[in-house]
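Asker: What shape does this take:
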Amino acid sequence: MFMIPEEPKGLDADESGTWLEVAALMTRLPAALDAQLQRDAGRSHSEYMILAGLSMSTDRRRRMSELADFVAISLSRLSHTAKRLEKQGWLYRIPDPVNGRFTLAVLTDAGWEKVTAVAPTHAAEVRRLVFDPLTKSSSGT
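Answerer: Just a heads-up that it's a prediction; the model follows:
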């Protein structure tokens, strides 16, 4: 038996309002976070996320492919950015001792100091831009 597909259902008023807030957040958030990190640390958001991703690993190291997924950038872009961060002395790359086909990015002590110094102001900005508006929306204010 042939089924006629239903027409797509539109968003109701609440869903539409929520979607517009999410869309605005998705549009504005990357630039706002990048501006805060440039101002406070002289780093881009992707550079910060690379350092943060390494800092969250138990041994401060990750395979480059995993790090690219974590930061949501291409492996090629990660390689270029890692090269800049290496010049700053914040990370270095080595062959993976478990499987030499992979490369590990390793956070240096200087990289650890950089990311932990920036983390409080970055967290405050994330709280201000993301969590505070959500809290206000859910409390009805």
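
Asker: rest of the way, CA atoms for contacts and neighbours
Answerer: Noted.

Asker: Just want to check the distance between L75 and L107.
Answerer: 17 Å (CA to CA, to the nearest Å).

Asker: More neighbours: the two, which one.
Answerer: L107 (28 against 15; other CA atoms under 10 Å).

Asker: Which residue is the nearest non-sequential neighbour of that one?
Answerer: L91 (4.4 Å; CA to CA, 6 or more residues apart in numbering).

Asker: just so I have it, where are all the strands in this structure?
Answerer: 61-63, 91-95, 103-107 (DSSP state E).

Asker: Q38 is nearest to which of those?
Answerer: strand 91-95 (19.0 Å; CA to CA).

Asker: Which elements pack onto the closest one?
Answerer: helix 75-87, strand 103-107 (3 or more CA pairs under 8 Å, 6 or more residues apart in numbering; DSSP states H and E).

Asker: Sequence B follows; please return its structure for comparison with A:
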Amino acid sequence: MTAESSDAEQAAPRWLSAAEMRAWRGYMDANQRLLDVLNRDLQDNHDLSLADYRILALLSEAPDGSLRMSDLADGVLSSRSRLTHQIRRMESQGMVTRSTCVEDGRGVLAVITDEGRARLVDAAPTHVAGVRRNLVDLFTGEQLEFLADAFQRIGTAIGNR
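Answerer: Here you go, the predicted structure:
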């Protein structure tokens, strides 16, 4: 914590206005509901969690189907220890393997398997349909552009702190 941020936190709080509170609570509720429904769709139809799906998607998009565990953790916004447990579970289901990074011999790579690719391909239509039904199709193109810009702005601001 910087001196500047700790001073700001010690000052009198800037309480949220009714409009700000409505926006904040609306975001919190909608975000939780959206993630829950997308996770449930994948669990019920493909025995995958949304976290599994995100990992498989990132690995499938990597040029050789593998990423350093540290890069994968950053990509899915997870702690390294949580990701290690997740990868271990996915490895036991045959969706990924782990190997040593040949560049330095110290890093560990997560590698998508043929089984992982097959499960991703099978689950992708369900996931995309859920994203469309519960988010994309609710907005105009202009509204989606605003949402994308807003969330990028939030991500950048938090990432720069």
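
Asker: circling back to that earlier point, just the helices and strands packed on strand 91-95 of structure 1: most buried one?
Answerer: strand 103-107 (a mean of 22; mean count of other CA atoms under 10 Å).

Asker: and it, which stretch of structure 2?
Answerer: With TM-score structural alignment applied, strand 103-107 of structure 1 matches the range 108-112 in structure 2.

Asker: any idea what T58 of structure 1 aligns with in structure 2?
Answerer: Checking TM-score structural alignment: T58 of structure 1 goes with P63.

Asker: Its match and L109 of structure 2, how far apart?
Answerer: From P63 of structure 2 over to L109 of structure 2 (counting by CA to CA), the distance is 13 Å.

Asker: What residues sit buried inside the longest helix belonging to structure 2?
Answerer: Counting by DSSP state H, the longest helix found in structure 2 is helix 18-46. By neighbour count with 16 or more other CA atoms under 10 Å, helix 18-46 of structure 2 contains the buried residues L34, L38, N39, R40, D41, L42.

Asker: how about these in a markdown table, adding distance to A150 of structure 2?
Answerer: As requested, the buried residues of helix 18-46 of structure 2 are exported to a markdown table (distance: CA to CA, whole Å):
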| residue | distance to A150 of structure 2 |
| --- | --- |
| L34 | 17 |
| L38 | 21 |
| N39 | 24 |
| R40 | 26 |
| D41 | 27 |
| L42 | 27 |
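
Asker: which one among those residues gets closest to R25 of structure 2?
Answerer: L34 (13.9 Å).

Asker: what residue of structure 1 takes the place of the closest one?
Answerer: Checking TM-score structural alignment: L34 of structure 2 goes with L29.

Asker: Would you confirm that its match contacts R128?
Answerer: No: here L29 of structure 1 does not reach R128: they are 10.9 Å apart, not a contact under CA atoms under 8 Å.

Asker: how close does V126 of structure 1 sit to M26 of structure 1?
Answerer: Taken as CA to CA, the span from V126 of structure 1 to M26 of structure 1 is 13 Å.

Asker: and what of R60 of structure 1?
Answerer: On the measure of CA to CA, R60 of structure 1 and M26 of structure 1 end up 29 Å apart.

Asker: now T116 of structure 1
Answerer: Counting by CA to CA, the gap from T116 of structure 1 to M26 of structure 1 is 26 Å.

Asker: same check, this time on T108 of structure 1
Answerer: Taking CA to CA, one finds T108 of structure 1 at 32 Å from M26 of structure 1.
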